[in-house]
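Participant: The following block contains a protein sequence and its predicted model.
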Amino acid sequence: MIGTRVSHYTILEKLGAGGMGVVYKAEDTRLKRFVALKFLPPELTRDEEAKERFLNEAQAASTLDHPNICNIHEIGETEDGRLFIVMAYYDGETLKQKLASGRLPLAEALDLAGQIAQGLAEAHAHGIIHRDIKPANIMITSEGVAKILDFGLAKLAGQAHVTRLGATLGTPKYMSPEQARGEAIDQRTDLWSLGAVLYEALAGRPAFNGEYEQSVIYSILNEEPQPLTGLRAELPPALDRILRKALAKHPAERYQHISELLADLQRMEAGAPVGVPTRRFRLTAPLRWGIVGLALLGGALWLLVQPGAEVAQTRKSIAVLPFVPITKSEEDRSFAAGIHNDVLTQVSKISEVKVIARTSVLRYQDSPKSIKEIARELDVRTVLEGSTRRSGNTIRVTAQLIDAKTEESLWADTYDRPYADIFAIQSDIAQKIAAALQARLGQEELRSIQAPPTRNLQAYEHYQKGKYFWSISYDWEGNLMAAERFAEACRLDSTFALAYAWQSIAYSVVYLTTPNLASKSAYDHKSKAALQRAAALAPDLPEVYLAKGNYLAYVKSDADGALREAEIANQKRPNDTWVLSFMSDLLSSKQDLAGALRLAERIYRLDPKGISGPFYAAWHSFSLGRFAEAERWADIMIANDPEGGAGYGAKISFLLRGFGAIDRAELVAQEADILVTRDKDHLLGPECLLFAYKRDYARALATLAGSQQPSFYLLRALLLNLLNRPAEARANFDSARLAFGGVLNASPNNQTARLSLAIAYAGLGERVRAQQEMAQVDSLSRIGQGLEIAYFHILNGENEAALQYLEKCISRPREPSPAVLRRDPRLDALRGDARFQKIIARTEAARRT
């Protein structure tokens, strides 16, 4: 058939053949593109059963729109009655061809398995079962994207069977037991086949093999594959457990949904126990609500600074593991959590010792891992473990410091004391640890460790509850609950400086995040009053400096003053990742991105299982134009918090805005839709951008449905204009005007709000007012906002000014990347101008140098 013409397709070469068809590469003479044509072999044309199965393939696959599923363009029939399907042509190789060169590295195999799983999840969501997942049916494009081919054995769930009674469909080595027996099948059959494919990719040989088809089927029905760790010692044992479950003989013992398999693969890569949900992390207030803010509004899981293969050599490093309650009563669990938090706080005051942050050590609560494993993963030499029990006014606390390298006990003690001695116990533990690690305690550090925060135990309990609410709160209402607990602690003890400081911090964040503009002045007053009282009681307390910094940043929009206070807090508390996060955000607002990135890397070293360090490092790397580095940091975020949306949202943004990689971004978005269970607001902007870059403006608009974030009013207005709905667009520009005007009434120095207000006025056609607002945006705040400023000029009817500004941005790494210039619809009005095309070319050249 080479050289012949079928409809408007010219056959170029034969690509392959299988039991259900022959595939050719062809040229679509109308659209000038390459396609793949799949024909039913001539000898099967008269077989009505084969023909019906072939039509089922087309019907099933054509309903699916997913980056991991082969796109179906058309179904046709030749003049002599032969059926064919027109599919997308992909430059690449099948997984079968790839495996002919040998087994895959773990990271690559897991990446491909995850992509295949996402494609299957889409099919299963539409009631479609593939029934023949195997390496030959997985195409890997030149960009590394997996595409599921050949839905020739798929059938729509609920459709009448078209196979002969007792006939089996599928390829023996990858056929599930129920499929081999000719029984009814469901989506768990595809799960089984995917498990077999993943096994082969890692082992370099099939999970079930035999000289003849019947011997293969016997092996599937009666034998277990050799554990992968017996073939490759470097593979994690958790992988054996995952594959054992995926390849269970009985469907009820397998993963029931593809999302469960994906979740366990994510947990394994993150180092979390398989089958156990990963812990939620609090994003610091600067990270979620910082002065800069635009990054948050816009937009191989191997570590960049991966801990060494051995336990850390320096003894002056410690992980304080969660204390174990001796009983499982609610009182004991709460007491154990409080003791752990306080001991960790006390130990963190020892400046000569590297202390791993709470978010990282909480990962190891009830972990079966050995002390040596934990120390290696956290890159520390010593580990403190302990247990607690409270019975009325009597407590027991045990603690043991272990050298993870030698597994020797460096110090241990048991405290049977009245509850009133709780502060003395915590102080003694911290001092004994310092002595055991030969760490020198300065006079100020020693005073801080020895001084009890309060002598009123009831006030202390309210303070602890405030810290608890603070640690789990993700919105202004939760932060308000924390503030009120701190306030109650202060009411019970008017000398409790630490509680006053935290009360001020909490109210500053409430001020920043509350949607009720009328109440902002009240929260300003409460934060300021608590801060003044804390400073009067303990002016040198690190938390007082942190509270001053928070008040200046969030209430007064004074980044310079906030940074000065934060630097003092950092000098006094160098192990405090909250202070470091705050400083990183402030440095970013001052355009010191290199300094901000250094702090983010330091946060990561202190909190390797947390999210704030990788978050800051990702966005700062991206702002510096280091897109690949930013993507790797986003991968660490996902590994550390696979059920949260922040990492996925960041990665989607980087892939789109850094590389213009729409297909890869869509894969990440599909994975996020399956795995993310919270913080989904981080996905709204990036997923909206994804559909906008695809020019699917209706779906982009749908992603923002129901969200009242002020920045999304501007996005909605953009999309509505693109959909030719000008009246609705104008209404959203007006909503943005009101929202950002309200923000500026409360915080006149908020430059992000000022720029957004200028855009809103431009969208409303109020050119003079728009120019007045833009004139008030200072030069420092304009850095990194090239896209928004160009869009402002376009809306304001000033295309020439937009081009001139983009020309100034060509050599600046923080300004629009070539991908943004090529894809972002906000710049569509410039695309017909030859100068704009030259700007794109010059930007590409500048970024390569």
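Facilitator: Right, received. Where do you want to start? Numbers count the residues shown, from 1 in each chain.

Participant: C-alpha only now, for contacts and for neighbours.
Facilitator: Noted.

Participant: Look at residue 455 and tell me its secondary structure.
Facilitator: coil (DSSP: H, G, I helix; E, B strand; the rest coil).

Participant: From what I see, residue 321 and residue 385 are in contact.
Facilitator: Yes - Residue 321 is within contact range of residue 385, at 5.3 Å (criterion: Cα atoms under 8 Å).

Participant: So which of the two has more stuff around it?
Facilitator: Between residue 321 and residue 385, counted using other Cα atoms under 10 Å, residue 321 has the larger neighbour count: 24 against 18.

Participant: ok, now which ones touch residue 689?
Facilitator: 653, 656, 700 (Cα atoms under 8 Å, 6 or more residues apart in numbering).

Participant: And it, how close does it get to residue 739?
Facilitator: To residue 739, residue 689 is 22 Å away according to Cα to Cα, to the nearest Å.

Participant: now residue 613
Facilitator: For residue 613 relative to residue 739 (Cα to Cα), the value is 31 Å.

Participant: repeat for residue 604
Facilitator: 36 Å.

Participant: For the two, work out which one has more neighbours and name it.
Facilitator: residue 604 (25 against 21).

Participant: Could you find the closest non-adjacent residue to the more buried one?
Facilitator: Nearest non-adjacent residue to residue 604, counting by Cα to Cα, 6 or more residues apart in numbering: residue 613, 4.6 Å away.

Participant: and that neighbour, what element?
Facilitator: Following DSSP states H and E, one finds residue 613 within helix 612-623.

Participant: Which elements pack onto that helix?
Facilitator: helix 577-589, helix 593-606, helix 627-640, helix 646-654 (3 or more Cα pairs under 8 Å, 6 or more residues apart in numbering; DSSP states H and E).

Participant: Show me the one of those helices that comes nearest residue 200.
Facilitator: helix 627-640 (24.5 Å; Cα to Cα).

Participant: Quick one: list the elements packing against that closest one.
Facilitator: helix 258-270, helix 612-623, helix 646-654.

Participant: next one: that helix to chain centre, how far?
Facilitator: How far helix 627-640 lies from its chain's middle: 8 Å, per Cα atoms, centre = their mean, to the nearest Å.

Participant: now swap in stretch 508-517 and tell me
Facilitator: Worked out by Cα atoms, centre = their mean, stretch 508-517 lies 26 Å from the chain centre.

Participant: here comes the other one, which I'd like you to weigh against the first:
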Amino acid sequence: MNVGDHVGPYRLVSRLGAGGMGEVYRARDEKLQRYVALKILPRELAMNPDALRRFESEARSASALNHPNIVTIYEVNRTDDNIGWIAMELIDGEDLRTMLGGEPMTLKSALRIAVKIAEGLAAAHERGIAHRDLKPDNIMISRDGFVKILDFGLAKQIRRISSNDATIPQTMPGTVFGTVGYMSPEQARGREMDYRSDQFSFGVMLYEMLTRRRPFDRESKPETMTAIIRDEIPPPSHFNEFVPRELDRIVMRCLAKQPRDRYGSTRDVAHDLREVRDSLTGASSTKSGSAAASAADFSRKTGGRSGRRSTWLIAGAVVIAILAVLAVRMWMRTTSTSPVDSVAVVPFRDLTGTAEGRMLADGISEMIATRLAEVRSLRVAAPFDGAPVSDSDDLRAAARRKRVQALIRGSVQRGGDDVRVTYSLVRASDGGTLFSSTKTRPAAELFDLEDAVSGDLLSTLGHTAPPRPQTSPASMLGPGDQHRYVEALGLLKRVRDEQSVDRAIKALESLLGNARDSSDVNALLARALLYKSQIARRPSLVEQATLYAARAVTLSSNNVEAYVTLGDLQNQSGQHDEALKSFDRALKLRPNDSNALAGKADAYKGLGRGDDAEAAYKRAIAAHPDSAGALMRYGSFCFSRGRYDDAAAQFRRATELTPEFPMAWSNLGAVLQMSGKNDAALAALQKSIALKPTSGAYSNLGNLQFLLGRYDEAQHSFERAAELAPSDFVAWANLGDARRWSSNARARAKDAYDRSVAAARVALLINPKDAYTRASMAASLARSGSLDEAQAEIRRALEADPTNPVVLYKAAVVAIVRGNSDGAVSWIERAVRAGYPAGSLKSDPEFAAIRTLPSFRSAVESKG
């Protein structure tokens, strides 16, 4: 090819370069009147039709990538003589190789470029496309600063065919491809590789950007490849003391010899790099000034600019620090309220990379959120659930869901005997960072670390940190115990994981010897035992939890969490009058506490005060419109009243707020099924199970299958539900129903009903006033043949809650099993008037014998 030739619609204007990937030309698209980069592929590729087809298929897959940090491929085609060519976006700038050969980068520049490369890689990896030949030559930086990755996924087929690639010796086995010096160990061995190979190559590039040296370069290519496979290298900070420890960790994790020891997702690489970048951007506001020096003196340390230039940059860092503070103040002045009155704390990222590190990060972010919530003039949004919040788009969306002015995000890293917390204040409107800082303390002083971070954030937001009570863990736990308390806080974020709850209980019980008089320790242990009781359904756990909660409020009359936990336990035990008092005490201390408001509503519901309950639920949601928990509780209230459309609206809103919350999807599926929207119900239940298989979701799925007459399928779903929650009376009752109507398991129905009755009796020991549990037990008793006891129990359930549509339905079940058709019809009519769905009754096999009766048809049509 020569300048002036035409390739398809493109006229070659000038030659830009050549290499193993072929020749690259600047070309003009005569049709669209634009310039492109045109890559003419090696002729050797045209000599192997199968390889050319594979290459074209792979190139077209890469052309589907649409990301600001990946060069766009416009077209893939061939010339008349079968020479392949690719038209792609033309970048006016220089490649990273050229940039590395010039003046040394500042740390800020290196991180800016690295973040963009990682984001581009992550986008491709999520589409199943790996680069396989990542190196500085394949990274372009435009004149206006945009970073672009070239040649995605294109190297593999060319490497296998071309014998002219200068980067790989011709004697090397054909299965090895890539560029020596940037290969991963699995590439160098010629083994199968995936996206994590790109992480290794990226780590090599980042190492070179930070130190101006390639970590595995040796005198010959074979020695270089041997070094990649075997040699351990020092971290970048060994050659550049201004590289932060967090950045060392990221680089060295990318350079792990085994793929399994690298990142599970390249998106996490990008996120961790952003955390370091953001911490350096704002860390100049810390007292030590070391981060400012790090950013300023980086180029001087790597052998670049003059001392005068570095001095100017240090002064500039001070100016930046002042401007950062002024930016927060200016923003606060231009918002509708000053100081900031609403924030959300995004769960802090763990940079340690261990299970203990994750618990530590969860615990510290929980402590910070709790401390901020103690300020009456500041609304702290409900905790985040589900997928992590990472990039600016996620942050803006999260802020909209939480309806807050600002977000607080951060990371936690344990290194030796120290713990470092990096945190930032993010503007809700555009995801921009307003303020960032770092605090480091010994691991034995975690409460002092949280106090420093919380105080700094509150001061920046324009609020004053409240004093700690004398009975707080900070004043009562010694250095060796603080870590266990924070770990327990982190573990209890996983309340549906019995193993995590057990570990939290064990950690907290071990603290009672030294902190028996700590209200917070007693309250947290009570909360952990409450969670355990909801999983295991043992009355003794409720009794234990109640004792610790009562002790917590005795030790401190200002502990909101203790009063809320005590109220929840009293509600669970049917002591609703006492629960109201506990929640009122909590609300006196914190008037808009979402959990206290929703708990008070539950107490009203238990007392049969429906209007008061409705008002309290709505107040809880108004105070915290971002709280999925309040929405779920109000949705359950609506469900119990037969208001299925209202219930669906609450559960649907909960799924929008927390898309990864399986219970929200399960509840939505249940209410949609009750409304006859079976396809939508099935989709919601499948989503719930895909997120996390739970007993509730499988029970709801089984109910849907049961009402569709698919009894064998329903039996399988109910068996799974009972396996996941063996103490759940609902799962066993449902399984008995499915077996009773299935084609091959009728004889085993009684066993399931008996187990349901036993589990219900245990549940009634905890709360004897629970009409739903008693009515369900009555139905199981009737179906297992205990007709007189069933009649006595359903009578007690109706006395406790005579308007509950499910209780009325269970009364109809007891009547029909006892052979009382007229009684069954009467209860069905009352159930339908109370809100029970008539469509379910029409397909319920229990009432098949009376379905043709005019009185039955009239009863099921008695409402709407």
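Facilitator: Sure, I can see it. What you see is a predicted model, and the numbers here were worked out from it, not measured in a lab.

Participant: Tell me how they score on TM after superposing.
Facilitator: Once superposed, the chains reach a TM-score of 0.57 (TM-score structural alignment, normalised by the length of the first structure), with 575 aligned residues with a Cα RMSD of 5.1 Å.

Participant: hmm, back to that, in a markdown table: the helices and strands packed on helix 627-640 of the first structure, plus distance to residue 21 of the first structure and mean neighbour count.
Facilitator: Output for those, formatted as a markdown table (distance: least, Cα to Cα, whole Å; neighbours: other Cα atoms under 10 Å):
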| stretch | distance to residue 21 of the first structure | mean neighbour count |
| --- | --- | --- |
| helix 258-270 | 28 | 22 |
| helix 612-623 | 46 | 27 |
| helix 646-654 | 37 | 28 |
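
Participant: mind giving me a markdown table with those helices and columns for distance to residue 509 of the first structure?
Facilitator: Below are those laid out as a markdown table (distance: least, Cα to Cα, whole Å):
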| stretch | distance to residue 509 of the first structure |
| --- | --- |
| helix 258-270 | 31 |
| helix 612-623 | 17 |
| helix 646-654 | 20 |
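
Participant: Out of those helices, the one nearest residue 563 of the first structure is which?
Facilitator: Of those, nearest to residue 563 of the first structure by Cα to Cα is helix 612-623, at 16.4 Å.

Participant: ok, residues contacting the closest one?
Facilitator: Counting by Cα under 8 Å, 6+ apart, 283-284, 287, 295, 581, 584-585, 588, 593-594, 596-597, 600-604, 607, 627, 629-634, 636-637, 646-647, 650, 654, 658, 784, 813-814 sit against helix 612-623 of the first structure.

Participant: could you show me where the strands are in the stretch 301-450 of the first structure, in order?
Facilitator: Using DSSP state E, counting those that start in this stretch, the strands found in the stretch 301-450 of the first structure span residues 317-320, 324-325, 354-355, 382-391, 394-403, 408-418.

Participant: Same list, those, but as JSON lines with distance to residue 87 of the first structure please.
Facilitator: Below are those laid out as JSON lines (distance: least, Cα to Cα, whole Å):
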{"stretch": "strand 317-320", "distance to residue 87 of the first structure": "55"}
{"stretch": "strand 324-325", "distance to residue 87 of the first structure": "58"}
{"stretch": "strand 354-355", "distance to residue 87 of the first structure": "56"}
{"stretch": "strand 382-391", "distance to residue 87 of the first structure": "57"}
{"stretch": "strand 394-403", "distance to residue 87 of the first structure": "61"}
{"stretch": "strand 408-418", "distance to residue 87 of the first structure": "64"}
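
Participant: Would you tell me which one of those strands is buried the most?
Facilitator: Of the strands of the stretch 301-450 of the first structure, the one with the most neighbours on average (mean count of other Cα atoms under 10 Å) is strand 317-320, at a mean of 26.

Participant: distance from it to the second structure after superposition?
Facilitator: Its aligned residues in the second structure lie a mean 1.9 Å from strand 317-320 of the first structure after superposition (mean Cα distance after the TM-score superposition for the first structure).

Participant: Would you check the span in the second structure matched by that strand?
Facilitator: Counting by TM-score structural alignment, strand 317-320 of the first structure lines up with residues 342-345 of the second structure.

Participant: quick one: residue 357 of the first structure and residue 334 of the first structure, what's the gap?
Facilitator: Taking Cα to Cα, one finds residue 357 of the first structure at 19 Å from residue 334 of the first structure.

Participant: Looking at the two, which is more packed in?
Facilitator: residue 357 (26 against 16).

Participant: Am I right that the more buried one is in contact with residue 607?
Facilitator: Yes - counting by Cα under 8 Å, residue 357 of the first structure does reach residue 607; the two are 5.0 Å apart.

Participant: which one is residue 767 of the second structure nearest to, not counting chain neighbours?
Facilitator: That would be residue 573: by Cα to Cα, 6+ apart, it lies 4.3 Å from residue 767 of the second structure.

Participant: Let me see the contact set for that neighbour.
Facilitator: Contacts of residue 573 of the second structure by Cα under 8 Å, 6+ apart are 542, 766-768.

Participant: If we use 10 Å, what do you get?
Facilitator: The contact partners of residue 573 of the second structure, taken as Cα atoms under 10 Å, 6 or more residues apart in numbering, are 539, 542-543, 546, 567, 579, 763-770.

Participant: Switch those residues over to CSV; also include distance to residue 746 of the second structure and secondary structure.
Facilitator: Formatted as CSV, the contacts of residue 573 of the second structure follow (distance: Cα to Cα, whole Å; DSSP: H, G, I helix; E, B strand; the rest coil):
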residue, distance to residue 746 of the second structure, secondary structure
539, 32, helix
542, 36, helix
543, 39, helix
546, 42, helix
567, 43, helix
579, 43, helix
763, 26, helix
764, 28, helix
765, 30, helix
766, 32, helix
767, 32, coil
768, 31, coil
769, 32, coil
770, 30, coil
